[in-house]
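Student: Provided below are the primary sequence and the corresponding predicted coordinates.
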Amino acid sequence: MLKGLMVAAASLIIMVAGAEAAEIEVKMLNQGAEGRMVFEPSFIKANPGDVIKFVATDPSHNAESIPGFIPEGAEAFKGEFSKDISVTVDKEGVYGVKCLPHLGMGMVALIAVGSNYPNLEAAKSVKFTGVAKKKFEALLKKAEESKSAALR
């Protein structure tokens, strides 16, 4: 019996160690693969508990959550200009992110956490204009596709 308990304890330790949160880096750039004034990547797939680190690669950018575009119970965040910010995403759902001074230029990102996005429809109703609107439409489509793939 003792041997069985030791094997079970060892298995639990291995499972917990393997379940550590990941750190995902997102660069804030003046110029990137997707154009000017971008988060790279702009679509971030994460698991609950992961840390998203927004890196101030170029100056004059920030990363902040968008009101009405984060899961219920999730903590809003707002980074300082030209400084890195790390955000732990604990709740499943989609998180809209903007760079405040460059929102009009479409500097937005979407974090899709988990495989169930309970706030997806609410996120679709948040109003944007111009380039930001088009980018969020494309990012939300990616989130829907990742949700569908997870259900298969």
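Tutor: Arrived safely.

Student: from here on, contacts and neighbour counts on C-alpha atoms
Tutor: Fine.

Student: Could I get the buried residue list for stretch 92-110?
Tutor: 92-100, 102-104, 106-110 (16 or more other Cα atoms under 10 Å).

Student: How about stretch 66-77?
Tutor: 66, 68-71.

Student: and the helix or strand hosting Ala17, what does it pack onto?
Tutor: Secondary structure assigned from DSSP states H and E places Ala17 in helix 2-18. Using 3 or more Cα pairs under 8 Å, 6 or more residues apart in numbering; DSSP states H and E as the contact test, no helix or strand touches helix 2-18.

Student: Put this next to the previous one:
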Amino acid sequence: MKRKICLAMMLAFGMAGAAFAAEHEVKMLNKGAAGAMVFEPSFVRAEPGDVIHFLPTDKSHDVQSIDAMLPEGVAPFKGEINKPYDLVVTAPGIYGIKCSPHFSMGMVALIQVGDAPANLEAAKVVKLPKKAQQRMNADFDQVK
């Protein structure tokens, strides 16, 4: 009997943790507040377990991780053109995001998971196209 109660309590606590995960929406736009070819918002602060929903509001966009801008142990990822993509952020740190067709036009985003991201300095030195670098620098300014 005690075993069943312990099992039920463990299951309830596990489900409660999942229920507290936040969901964030990021639109992929041809034009937004920051200009042409943008993720909106371009900066998201999240916690481990949160879900980031990337929504292709306009056509010809995808979501892809930027090489060398992921927390240690997180595998690179790539969504499909014109398809929504759900990213569950599992590890604390900085996640650099790009739209591969519009990367050189500055279509980038930054996700900060948790506090004091260990890979922040490494992410800041990754070479990006000029417009992407300008927008990413503005996102880096929001990291706390």
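Tutor: Great, that's in hand. All figures in this text were calculated on a predicted structure; none of them were measured in a lab.

Student: Which of the buried residues of stretch 92-110 of structure 1 fall in strands?
Tutor: For the buried residues of stretch 92-110 of structure 1, the ones inside strands are 93-98, 108-110, with DSSP state E as the criterion.

Student: want to try a markdown table for these, with distance to Ala143 of structure 1 as columns?
Tutor: Shown next, in a markdown table, are those (distance: Cα to Cα, whole Å):
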| residue | distance to Ala143 of structure 1 |
| --- | --- |
| Gly93 | 9 |
| Val94 | 8 |
| Tyr95 | 11 |
| Gly96 | 11 |
| Val97 | 14 |
| Lys98 | 17 |
| Val108 | 14 |
| Ala109 | 12 |
| Leu110 | 8 |
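
Student: Quick one: the strands in structure 2, in order.
Tutor: Taking DSSP E as the test, the strands found in structure 2 are 23-32, 35-40, 43-46, 51-55, 64-65, 85-88, 93-98, 108-113.

Student: With distance to Ala132 of structure 2 added, can I get the ones you listed in JSON lines?
Tutor: Formatted as JSON lines, the strands of structure 2 follow (distance: least, Cα to Cα, whole Å):
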{"stretch": "strand 23-32", "distance to Ala132 of structure 2": "15"}
{"stretch": "strand 35-40", "distance to Ala132 of structure 2": "10"}
{"stretch": "strand 43-46", "distance to Ala132 of structure 2": "13"}
{"stretch": "strand 51-55", "distance to Ala132 of structure 2": "18"}
{"stretch": "strand 64-65", "distance to Ala132 of structure 2": "14"}
{"stretch": "strand 85-88", "distance to Ala132 of structure 2": "21"}
{"stretch": "strand 93-98", "distance to Ala132 of structure 2": "9"}
{"stretch": "strand 108-113", "distance to Ala132 of structure 2": "6"}
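
Student: Tell me which residues touch Glu25 of structure 1, please.
Tutor: By Cα atoms under 8 Å, 6 or more residues apart in numbering, the contact list for Glu25 of structure 1 reads 52-55.
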